[in-house]
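[1] compute the structure for the input listed below.
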Amino acid sequence: MLIAILKNLRPLVNVFSDLYFRTVYYIFNCIYFFVTKQSVKRPEDHLLLLSATKAAKLIHDGELSSVDLVDAYIERIREVNGIINAVVQNDFIKARETAHEIDDFIKNHQRSTEEYEAFFAGKPLLGVPFTLKDCIEVEGLVCSVGMTYRRDTRPDKDAIVVQRMKEAGAIVLAITNVPEVCMWWESVNTLYGRSKNPYDTRRITGGSSGGEAALIGAAGSVIGLGSDIGGSIRMPCNFNGIFGLKPTPGFVPLTGHWPAAEGYRVEMLRIGPMCRYAEDLLLVLKVLVGNELAATLQLQNPVNLRKLRLFYMEGLKTPFAQTVSFECKDAVRKAVMFFETKYDVCGIRLDLPFAHYAVEFFLLSMEVPESPSFARYMTDLTTDLNCLLELGKWVVGKSNHTLPGIIAGIIDKQSPFNEDQKAKLLAQRDRLNRELKELLLDDGILLFPSFPTVAPYHNQPLFTPLNFAYTALWNTLALPVVQCPLGLNRWGLPIGVQAVGSPGTDRLLIALARDLEDAFGGWRPAID
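    The predicted model follows:
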């Protein structure tokens, strides 16, 4: 009902919402003006500056020891984690043992022999460490999902994506922080605490893959796995200056992700790669989808970007989220100008009217009546948490749950739409989906702001909870999206852009990411 009223008063509400968001922005800037900024130090070990693709080749050629690479990242994690609180569990001992086994084989076998090549066959990531967020199951390691109820939960088998990474020779190094139940866009929970941005510890890492993005952005990991149901890969990647891909639905298996997706959420939730170097997106994606599908999708085939058709939007017009800041809008324009110049194409500016209902689309798409309530998820599906009681306990500092989680538990299952509104919104969402697929086809991409601002300050999302609409829109439309860094702003904070494609154009999006990396420099370390 509230959303319906606001919709009818939209022009007037837009004026007041803009004033509200400006007020929040200035209040938090004033508060944190008196808090000392800290960033992680630039990595000095050259091994930390190798892409996973290059590191794997060097290991194959006997020019790099897997143990040396693993040790370099262990040392880096120990150096930065006290600052950013990204790693919540490590598997250093087992990782070093696995790396030693790989090095011993290489040392004791002559290169280019059949036995040597057979050992490496099907292992494009042999000897390379990786990390992943605390909601993707790894056999024997705690999968808490940021919940006290799951603090001792150890899966007895790997998620399929973890299994495929291990089969490809990659080595699990650490598990990274998430918000409670992975349903908030600041990575904080009562079990492990708050993750901090490596470029400015006063600011958030994003969520829900925030710990993962912070660790990779701090050069504490080279590749990682995240998941994305409303921007949980792309938003943290944007805030931490790295690359991330939300693949086409159905490409990457979700088995072993907690919580499991149901209903339309299956179309929205994706597991995908996160990395500092664009070339690693393709390498990891090929592993995640499996050899058979990778061949069918022709992921290894080159992409001719000279046939690119270019579209862009500069933001959303909604009272529920901030308008895009000048510097974030300018990032989109710079990316457009780059492609226009390089490929002699004309970027076409779009204003898709239904896109401005991103918030409504997301809230509706997340409604799955047959799924457990959020209050039940908060107790690891054992019972429905009394969230009103928890709110009182939170006020006096006695709750084991976060405020965003408690609020989500209270409002969950209370739809803001009546049946007529739902039917209308579903029709609009599906129409927008059809229009975009018909527009983009297999050679078109849409550039779009990643977020209305650079990374906000801690707790600021509580006052701007729906700003994630800029990423969530593309989950509701089930389209593949790649997040690309475009450098740092004058305050040393990452800024980036999203590129959206039609289903199955992941290879095109990755090629585009590599182009943007060449043009804008890709990941850049924090300015210490």
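
[2] from here on, contacts and neighbour counts on C-alpha atoms
    OK.

[3] how close does P43 sit to T205?
    19 Å (Cα to Cα, to the nearest Å).

[4] and the two? Which one has more around it.
    Neighbours per residue, other Cα atoms under 10 Å: of P43 and T205, the larger number sits with T205, 39 against 17.

[5] what sits against the more buried one?
    E186, S187, S195, K196, N197, G211, A213, A214, P236, F239, N240, A455 (Cα atoms under 8 Å, 6 or more residues apart in numbering).

[6] where's the last one, which helix or strand?
    Take DSSP states H and E as the rule and A455 turns out to sit in neither a helix nor a strand.

[7] count of neighbours near it?
    By other Cα under 10 Å, neighbour count at A455 equals 24.

[8] give the contact list for it.
    Counted by Cα under 8 Å, 6+ apart, A455 has contacts R203, I204, T205, G206, F239, L493, P494.

[9] which residue packs closest to Y377, ignoring adjacent ones?
    Nearest in space to Y377, with sequence neighbours left out and distances taken as Cα to Cα, 6 or more residues apart in numbering, is V181 at 7.1 Å.

[10] surely that neighbour meets H257?
    No - V181 lies out of contact with H257 (Cα atoms under 8 Å); the separation is 11.3 Å.

[11] the contacts of T205: which two are farthest apart?
    Using Cα to Cα, those reach their maximum pairwise distance at G211 and A455, which is 14.0 Å.

[12] tell me where the stretch 101-250 of the chain has strands.
    Taking DSSP state E, counting those that start in this stretch to define them, one finds strands in the stretch 101-250 of the chain at 129-133, 171-176, 188-189, 193-194, 223-228, 243-246.

[13] same thing with the chain?
    Secondary structure of the chain (DSSP state E): strands at 87-90, 129-133, 171-176, 188-189, 193-194, 223-228, 243-246, 270-275, 309-312, 348-349, 444-449, 481-488, 494-500.

[14] let's compare: structure for the following, please.
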Amino acid sequence: MRLIGLQIQAKSPCPSPSSPNSDFCPSFAMRRYAFIRSFYPILRFFADAYFLLADALFALYNAFQPIDQIGWASADPLLFISANKAAEMIRRGKLKSFSLISVYIARVKEVNESLNVAAHFNFEAALKEAETVDKHIGQLDEKGREELAISKPLYGVPFTAKDNLWVKGFVTVDGNKWRRKYGKPAESDAEVVANMKTAGAILIAISVLPNGGMSTACDDSVYGVAKNPHDSRRTPGGSSCGEGALISSAASLCGIGNDICGSVRVPAYANGIFGLKPTNHPQHLVSVDGIEPVELSTQQPSQRKLTNGPMCRYADDLALAMAVLAGKSVAEYAIEVDFTHQFRLFYMEDLNVLIGQRLQNEQREAVRKVRNHFEQHFNLTVQKVDFPLMSRVFELWGLDGWDPKWPNPKPLSLLASEFFQIYAGESNATFWSWEFEVLRNFVAPKDEEEKEFVVKKVEKLGRQLTELLGSDGVLLLPLWPTTIGYHHQEPFTGVFNSEYIEVPNILGLPALAAPIGPKSPTTNMPLGVQLIASHFNEALLIAVGREIERTFGGWVAPGKVPKTMINEAKEWTKAHNGE
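    Next up is the predicted model:
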């Protein structure tokens, strides 16, 4: 293995911003941060001590809290059929959409009682729509049913959507108290929701999210605390927390999340499912129209970093869901890859950022398990790479997030008091917006010259990555440095752990969260990895995801699913397919 990447060192003294040699530090913002970085060893020591103490205190408190896990005693075997298989069986008349929708509605009701992850229900309309589907299928001949596979590939299959997407007839609450009380029902569907409906999918529920979608936890939703199905003491991640929990609990087959800083991938990781963030820059592969607040999807820089993406229990469903959301053909994403001859894999472990928790051994081992599989099974030479600019991801995120129309950042003295207001639920701000304001105090560019400098740094990192990956390469790396945190732990540790998830949004690259079984033996929580490819190369990520599922088991189910139940589902499917 060899190291790839350019080590960029600060020059001292820094030349002027207009100097042709000012490659690294022409900006006052970067000089301020470089000054802090000069004390890295000392700061790293205190940071490690702080995180160790914070983790210990939350673990000690939660050691005395009850653990609830999702049960499976009343689960129906139909819950274990993939969306692909269910759609095929419905088209062939081997499975009634009404039966499938009924089973999922019952499961949503059961799961939501303990997890609190659904915001709105569409049960009555969903059942009526399922009856219409079954009646229509019964009137079709063989040719008509085959045509449905193209025109309506998800005909009769249930799905869920995040509660910051417009759904006609429902208030888009976005985790906000004011919207829940005064908001008006949407007059139309978000484009991605409309695409799912056009493909024949049936909406059964709308899932919760944290306030404004600005969190990788779900402790401040207007609907209350959302719980992780694997361990009720922990968060299901965020901000697409409800989608992650519903899908992992077999209360949804697939769902729509959105991702501006890991909001599809973090809950996928926390719940043991697959989550795909599509290409978001230089142009969106999947539409972001119909996301609240509207400014998020219409104004820069947020619009450039934002995207909608599919979340699925089975890797086999990613191509289908991705094609529907993007308005493309399924064949474009359901490709087969010769991993021995047409594939290159690279990997990273530590990013060595200034702040953030260190990568834990279990997360490091998950990356190495995937690396070892591709090395041994496909005889690949998997190279370890190093991009030093990634260690400055917080600077790039904060500086690239500057807009001249924004007001000056809040003073640190005000932010200190605001922290406790947020924690007490007395502020409309979130811990992520709070962290961003803190970051802007240190690194926000003061003029267009500084802004231009940071843009060049982002472009440079993008070139380094895309030149390395090309059309057949994938970068394997951690998604989160630790096990997902306990409830209310995010402001003390979680807000500092976004270094691995920010890069794809900054650069616009597609990224896949993939579960790696079995569960952690120490925490009994899912483990997972992140995969990044070049722009518009989602199909390659999906192919790698299928291989990972085949090797490591895919979906990490919460609790203990009886093997007899899964076997019964397989036997039922075979019998009704005439296999």
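
[15] can you calculate the TM-score here?
    Aligned and superposed, the two chains score 0.91 in TM-score terms (TM-score structural alignment, normalised by the length of structure 1); 512 aligned residues with a Cα RMSD of 2.5 Å.

[16] circling back: for the contacts of A455 of structure 1, which one is nearest S502 of structure 1?
    Using Cα to Cα, those come closest to S502 of structure 1 at F239, 24.8 Å.

[17] now that closest one, nearest residue through space, not along the chain?
    F239 of structure 1's closest residue in space is A455 (Cα to Cα, 6+ apart), at 5.1 Å.

[18] that neighbour maps to what in structure 2?
    Here A455 of structure 1 is matched to I484 in structure 2, going by TM-score structural alignment.

[19] now do T205 of structure 1
    For T205 of structure 1, the aligned residue in structure 2 is P236 (criterion: TM-score structural alignment).

[20] how near is the residue nearest to that match when sequence neighbours are not counted to V266 of structure 2?
    Nearest residue to P236 of structure 2 in three dimensions, chain neighbours excluded: N228, at 4.2 Å (Cα to Cα, 6+ apart). Relative to V266 of structure 2, N228 of structure 2 is positioned 12 Å away (Cα to Cα).

[21] overlap in contacts, those two.
    Contact criterion Cα under 8 Å, 6+ apart; residues shared by N228 of structure 2 and V266: G237.

[22] okay, these two: which has more neighbours?
    N228 (35 against 30).

[23] distance check, that one against A250 of structure 2.
    When distance is defined by Cα to Cα, N228 of structure 2 is 13 Å away from A250 of structure 2.

[24] can you check K460 of structure 2 too?
    Distance from K460 of structure 2 to A250 of structure 2, by Cα to Cα: 42 Å.

[25] same check, this time on L380 of structure 2
    Distance from L380 of structure 2 to A250 of structure 2, by Cα to Cα: 36 Å.

[26] neighbour count winner among the two?
    Per other Cα under 10 Å, whichever of L380 of structure 2 and A250 has more neighbours is A250, with 24 against 18.

[27] which residue lines up with the more buried one in structure 1?
    For A250 of structure 2, the aligned position in structure 1 is A219, judged by TM-score structural alignment.

[28] isn't that match right up against H46?
    No - with contacts counted by Cα under 8 Å, A219 of structure 1 stays clear of H46, the gap being 10.9 Å.

[29] P445 of structure 2 and W402 touch, don't they?
    Yes - shown here, P445 of structure 2 and W402 form a contact pair, counting by Cα under 8 Å, at 7.1 Å.

[30] what's the overlap in contacts for those two?
    K451.

[31] ok, those two, which is more surrounded?
    Neighbour count, other Cα under 10 Å: between P445 of structure 2 and W402, P445 has more, with 25 against 20.

[32] list the residues that contact the more buried one.
    S27, F28, A29, L399, W402, K451.

[33] most surrounded residue in the residues you listed?
    Result: L399 is most packed of the contacts of P445 of structure 2 (other Cα under 10 Å), 26 neighbours.

[34] ok, and the closest non-adjacent residue to that residue?
    According to Cα to Cα, 6+ apart, the nearest residue to L399 of structure 2 is A444 (5.3 Å).

[35] so what corresponds to the one you found in structure 1?
    Aligned against structure 1 by TM-score structural alignment, A444 of structure 2 finds its counterpart in F417.

[36] who are the contact partners of that match?
    Contacts of F417 of structure 1 (Cα under 8 Å, 6+ apart): M1, I3, A4, L364.

[37] can you show me which of these carry over to structure 2?
    Contacts conserved in structure 2 for the contacts of F417 of structure 1, using both residues aligned by TM-score structural alignment, their matches' Cα atoms under 8 Å: M1, L364.

[38] okay if I get the contacts of F417 of structure 1 as JSON lines plus distance to C143 of structure 1?
    As requested, these are exported to JSON lines (distance: Cα to Cα, whole Å):
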{"residue": "M1", "distance to C143 of structure 1": "38"}
{"residue": "I3", "distance to C143 of structure 1": "36"}
{"residue": "A4", "distance to C143 of structure 1": "39"}
{"residue": "L364", "distance to C143 of structure 1": "29"}
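
[39] so which of the contacts of F417 of structure 1 belong to helices?
    I3, A4, L364 (DSSP state H).

[40] helices of the stretch 401-550 of structure 2, residue ranges please.
    412-423, 431-443, 448-469, 499-507, 538-552 (DSSP state H, counting those that start in this stretch).

[41] out of these, which is the most enclosed?
    Greatest average neighbour count among those goes to helix 499-507 (a mean of 24), per mean count of other Cα atoms under 10 Å.

[42] what packs against it?
    Using 3 or more Cα pairs under 8 Å, 6 or more residues apart in numbering; DSSP states H and E, the elements in contact with helix 499-507 of structure 2 are helix 393-400, helix 448-469.

[43] one more time with 7 Å, if that's ok
    Contacts defined by 3 or more Cα pairs under 7 Å, 6 or more residues apart in numbering; DSSP states H and E place helix 499-507 of structure 2 against helix 393-400.

[44] so how far is stretch 126-144 of structure 1 from its chain's centroid?
    Remark: stretch 126-144 of structure 1 is offset 16 Å from the chain centroid, using Cα atoms, centre = their mean, to the nearest Å.
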